[in-house]
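Asker: Kindly return the folded structure for what I paste below:
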Amino acid sequence: MNKINVIIIEDELLATKRLQRLVANIECLKLLGSYQYLINAKEILASGGVNLMILNIQAQGSETLRFIKSLSNPPFIIIVTHQREFAADGFELEVIDYILKPSLTQERFEKAINKIGNFIILQKNKQLDQIIKFKDGHKSLFINSGHIFYIKALGDYVQIITKHENHTVSTTLKDLEKTLNEKGFVRIHRSHIVNVNQIKAVDAIQVSLKNNLKLDIGLKYRNNLYSIMGL
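Answerer: Got it, this is the predicted structure:
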């Protein structure tokens, strides 16, 4: 596992030192800083460099929860507290773990960190599932399916139109069609295969994509498209 950058937010000195020891005992964790109050950590959280926040639910518990909810891109969160009553709220906010202080041991803490490791692995596997391989002669092109708007025929070639750039590959829509159907794409015309997730609107003759491009719908493909889109 890569290094996980950690901050601690805890208003009790002895509890802070204990958390620092627990963090130091796990090789994959790197402590960036310890803070007495949430407000002191706002700047480092805004930097985007924090992967894990370990915090105590402080005096006004509801304010702590509101602070977590206000984060636009929150890191992983482990709550370590004496206050049992906010557990349901914490899990609703998708904190990675909620540990009551009497139960806080090195073993219990490592169990919480392992949850983060498992989540990271799942996310990486999910990202790999989204990668489509396009064969082009003796080389292979790997593109994240979520970046593709559509693919159009160019004779014995196809052009892959993505959010960032276009790619021309030596293959045909017919050869790609079956594989792409399983990846969330649909053929709407003899010249076009479209990423279903990029469709913004469908009318009788055209599909509008999220990049505002409009593509014609071929009569042969209309019923299948309508079925997939629930029309």
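
Asker: going forward, measure contacts and count neighbours with C-alpha atoms only.
Answerer: Fine.

Asker: element containing Y150?
Answerer: Y150 is located in strand 148-154, with elements delineated by DSSP states H and E.

Asker: Quick check: which element contains the residue nearest to L180 when sequence neighbours are not counted?
Answerer: The shortest distance from L180 to any residue other than its chain neighbours is 7.5 Å, reached at V186 (Cα to Cα, 6 or more residues apart in numbering). Taking DSSP H and E as the criterion, the element that holds V186 is strand 185-189.

Asker: Packing partners of the lengthiest helix in the chain?
Answerer: Using DSSP state H, we find that the single longest helix of the chain is helix 106-129. The elements that helix 106-129 packs onto, with contact taken as 3 or more Cα pairs under 8 Å, 6 or more residues apart in numbering; DSSP states H and E, do not include any helix or strand.

Asker: one more, for comparison:
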Amino acid sequence: MSAINCIIIEDELPASILLELHIAKFDFLDLKGKFTSVSNAQNILKSHKIDLIFLDINLPGKSGIEFAKSLHAETAVIFTTAYTEYAVQGFEIDALDYILKPISLERFTKAINKYSKAREFNETILHSKKQEKENPFIFVKCERKMVKLFLEEISYFESQGNYLLIFTTTECYKTYQSITEMQEKLPEGLFCRIHRSFLVATNKITGFSTSIVNIKNKQLPIGRFYHAYVSRILNSLHNYH
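Answerer: Okay, the predicted model is just below:
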């Protein structure tokens, strides 16, 4: 696991020392500072990316709960307090955990494990979203199962009656949906409808004329009612390059 930058905001010295001792037992926890009030911690929050705050609720000046409401969503909070009546308030503002003092190592470990799982889940989601953005895909039902197809691998679609053939760089897939339904699912600009039966990936076009489009050694016809649209799209690609 990558390093987790954390700070302690705690005005009771024994509790602060105990938290520091617990933190030292976890190699991936990097303690960036200890503070006795929210105001004292402001500078480090501006100069460092803090992932996790061990935050006392009863603090001089601004309370821990009031401060937690102002934090960025990416900063996790584990509340520390001697009072059970604050638990509901703590969870209402989406605190990761709520630990009663004096904090045992066992209870501290449980809170850290909870944070680690939440962090791992969030990183997985972010990675998945990044991959989807960088390499978009669609799911298509083929042979009673859903198949994931990356758009960059699709060469063209061909309508055949009540089903659709999807030609990728390596395979051909068959799905029961119309070419129009498929076109509506695809991002604008990546594919061009050249015929009532053909939808082609613009980046896979290797040549074209007034009547055909080439995708490697495959020649696909340009429909009579699509000439003007296809000509505009293909000439804009030609001029761009």
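
Asker: Got a TM-score for the two of them?
Answerer: Here the superposed chains carry a TM-score of 0.58, computed using TM-score structural alignment, normalised by the length of the first structure; 162 aligned residues with a Cα RMSD of 3.7 Å.

Asker: Report all helices and strands that the helix or strand just after the strand holding Y150 of the first structure contacts.
Answerer: Stepping forward along the backbone from strand 148-154 of the first structure, the first helix or strand reached (DSSP H and E) is strand 157-162. Packing contacts for strand 157-162 of the first structure, counted by 3+ Cα pairs under 8 Å, 6+ apart, involve strand 148-154, strand 166-169.

Asker: returning to that earlier point: can you give me the buried ones in the strand holding Y150 of the first structure?
Answerer: Buried positions in strand 148-154 of the first structure, judged by neighbour count with 16 or more other Cα atoms under 10 Å: 148-153.

Asker: circling back to that earlier point, the residue nearest to L180 of the first structure is in contact with I199, isn't it?
Answerer: No - in this structure, V186 of the first structure sits apart from I199 without contact. The criterion is Cα atoms under 8 Å, and the distance is 10.4 Å.

Asker: helix or strand for A41 of the second structure, which one?
Answerer: Assignment of secondary structure by DSSP H and E places A41 of the second structure within helix 38-47.

Asker: List the buried residues for the helix or strand that that helix is followed by?
Answerer: Heading C-terminal from helix 38-47 of the second structure, the first helix or strand you meet, by DSSP H and E, is strand 52-56. Judged by neighbour count using 16+ other Cα under 10 Å, the buried positions of strand 52-56 of the second structure are 52-56.

Asker: Tell me which two in the residues you listed are the farthest apart.
Answerer: Across these, the longest distance by Cα to Cα is 13.0 Å; it joins L52 and D56.

Asker: how about S34 of the first structure, what's its match in the second structure?
Answerer: For S34 of the first structure, the aligned position in the second structure is K34, judged by TM-score structural alignment.

Asker: so where does the closest residue to that match other than its chain neighbours fall, helix or strand?
Answerer: The shortest distance from K34 of the second structure to any residue other than its chain neighbours is 4.7 Å, reached at I8 (Cα to Cα, 6+ apart). Assigned by DSSP H and E, I8 of the second structure belongs to strand 4-9.

Asker: Would you mind getting the angle between that strand and strand 52-56?
Answerer: Computed with axes from the mean of the first three to the mean of the last three Cα atoms, to 10 degrees, the direction of strand 4-9 of the second structure lies at 10 degrees from that of strand 52-56.
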